[in-house]
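**Student:** my questions are about this predicted structure, shown below with the sequence.
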Amino acid sequence: MKHTGFTLIELMMTIAIGAIILTLGIPSFMETIRSNRLTTIANEFVTSLNLARSEAIKRGQPIVVRKTGANWENGWHVFVDIDRSTIAKTNTFDSGTDIELRVYQALPANYILRGNNNFTNFIRFDPSGTSNNIGSFALCDNRDGSNLPKPNTSRLIIVNRVGRVRMGIDSNNNSIPEKEDNTDLTSCTSP
């Protein structure tokens, strides 16, 4: 009678090859997960801006997207800015008169979302759909703490004067998005 099966050496070689393949594949898989997470966060922010723009047109009133903490990564909310009676109440949420449409929670740790000087605290969309200013937002996975965009760790969200929102492109294929002047994003904290 002949016994069939694996020898101990064959089994150990199979396990060793499997371990090598797994060791090589996990970093690539983790990079894919990080990239997808960054894209998801960017899409969520773009969606909130598009919501504000469409609600401004639909309601015929200014809609504001304003950060809820010290920085945009601490969260933001979208609201109908009804009470604009004083400068202090303009573009600031007043729970007594304004209507809150949606609240977005803080981003996961290590992510930075910052607007340029035009969007330090808020962006407003008027009933015509135009934004109060032109500018951009930088979103970065700042895991290394450098505040610098590295390949595949950043997204740029651009808002033009008519209020249209788009993602920054990477025409030079270095995996870092470019600003309106076709230069690479150079800082996560001041796009």
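**Tutor:** Looks like it arrived, so ask away.
**Student:** going forward, measure contacts between C-alpha atoms and count neighbours the same way
**Tutor:** Will do.
**Student:** could you say which helix or strand holds the residue sitting nearest the centre point of the chain?
**Tutor:** The centroid of the chain falls nearest to Ala42 when counting by CA atoms, centre = their mean (2.8 Å). Assigned by DSSP states H and E, Ala42 falls within helix 8-59.
**Student:** could you do Ser128 as well?
**Tutor:** Counting by DSSP H and E, Ser128 is found in no helix or strand.
**Student:** just checking, it touches Lys58?
**Tutor:** No. Counting by CA atoms under 8 Å, Ser128 does not reach Lys58; the two are 9.4 Å apart.
**Student:** okay, those two: which has more neighbours?
**Tutor:** Taking other CA atoms under 10 Å, Ser128 and Lys58 do not tie; Ser128 has more neighbours (16 against 12).
**Student:** contacts only, for that one.
**Tutor:** Counting by CA atoms under 8 Å, 6 or more residues apart in numbering, Ser128 touches 56-57, 60.
**Student:** most neighbours out of those, which is it?
**Tutor:** The residue in those with the most neighbours, by other CA under 10 Å, is Ala56 (24 neighbours).
**Student:** also this one, for the comparison:
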Amino acid sequence: MSWLLPSSGADSSGGAKGFSLVELLVALAVLAVLATAAIPAFDTLMRNTRVSAAANELISALFLARSEAIKRGRRSTLCTSADGEFCAQGVDWTDGWLLFVDANGNGQRDAGEARIRVSGAREAPVTIRGNAPVKSYVSYLPTGVTRTLDGALQMGTLTVCDRHAVRQIVISASGRPRLVAGGVCNR
């Protein structure tokens, strides 16, 4: 038995090689059924990936803010920012954020206060929103705990979502952020 095919257009039995029209249509029908089943699963995978990436970037920035406050012995603030230069009260976390050393503790980046990290806006349909205590900023003291600008305890939840894919970043009383899968999208 030889593994080489004959060089002519016929197989070893003398018949023509190739697919019939019926075989081709059956193969296309099977492919269409498989594609129809796979596309919704791929869409879900893409949504989960987008949400996970945005949540991981934000929780990384929170851990960095906490460690920078401890390392530098000064307050560090992570705030909503549309331009990457200054904090903005009228925007949410979807529009971007800014991490800086808040030497004077006023919650605003002033001249001479170092920018540590900047992140731009998220692409739709991903949204990131914080509940009231963390709606526009999270501020860490040199001890690693979160406090509002007036000194009150600051803990809350940042929700990252894309339709049905949801991740929540919960900031505890000690200032430690943790990632939680699921929750309700607060669009």
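**Tutor:** Now that the structure is in, tell me what you want to look at. Everything quoted here is computed from the prediction, not taken from an experiment.
**Student:** hmm, back to that, any idea which of the contacts of Ser128 of the first structure is closest to Ser187 of the first structure?
**Tutor:** The nearest member of these to Ser187 of the first structure, counting by CA to CA, is Ala56 at 31.2 Å.
**Student:** which non-adjacent residue is nearest the aligned partner of the residue nearest to the centre of the first structure in the second structure?
**Tutor:** Ala42 of the first structure maps onto Ala55 of the second structure when the alignment is built from TM-score structural alignment. Computed as CA to CA, 6 or more residues apart in numbering, the closest residue to Ala55 of the second structure that is not its neighbour in sequence is Val160, at 6.2 Å.
**Student:** I'd like the distance between the residue in the first structure that the one you found lines up against and Val159 of the first structure.
**Tutor:** Matched to the first structure by TM-score structural alignment, Val160 of the second structure sits across from Leu139. As judged by CA to CA, to the nearest Å, Leu139 of the first structure and Val159 of the first structure stand 14 Å apart.
**Student:** please apply the same query to Asn91 of the first structure.
**Tutor:** Taking CA to CA, one finds Asn91 of the first structure at 18 Å from Val159 of the first structure.
**Student:** repeat that for Asp81 of the first structure.
**Tutor:** 20 Å.
**Student:** also Trp72 of the first structure?
**Tutor:** For Trp72 of the first structure, the distance to Val159 of the first structure equals 16 Å [CA to CA].
**Student:** cool, Phe29 of the first structure as well?
**Tutor:** Taking CA to CA, one finds Phe29 of the first structure at 32 Å from Val159 of the first structure.
**Student:** the two: who's more crowded?
**Tutor:** When Phe29 of the first structure and Val159 are compared for neighbours, Val159 comes out ahead with 24 against 11, by other CA under 10 Å.
**Student:** give the equivalent position in the second structure for Ser131 of the first structure.
**Tutor:** Ser131 of the first structure maps onto Thr146 in the second structure, by TM-score structural alignment.
**Student:** excluding covalently adjacent residues, which one is nearest to its match?
**Tutor:** Here the residue nearest Thr146 of the second structure, using CA to CA, 6+ apart, is Tyr140, at 4.5 Å.
**Student:** what does Arg187 of the second structure give?
**Tutor:** That would be Thr127: by CA to CA, 6+ apart, it lies 7.3 Å from Arg187 of the second structure.
**Student:** from Val162 of the first structure, how far out is the aligned partner of Val101 of the second structure in the first structure?
**Tutor:** Here Val101 of the second structure is matched to Val80 in the first structure, going by TM-score structural alignment. Distance, Val80 of the first structure to Val162 of the first structure, using CA to CA: 19 Å.
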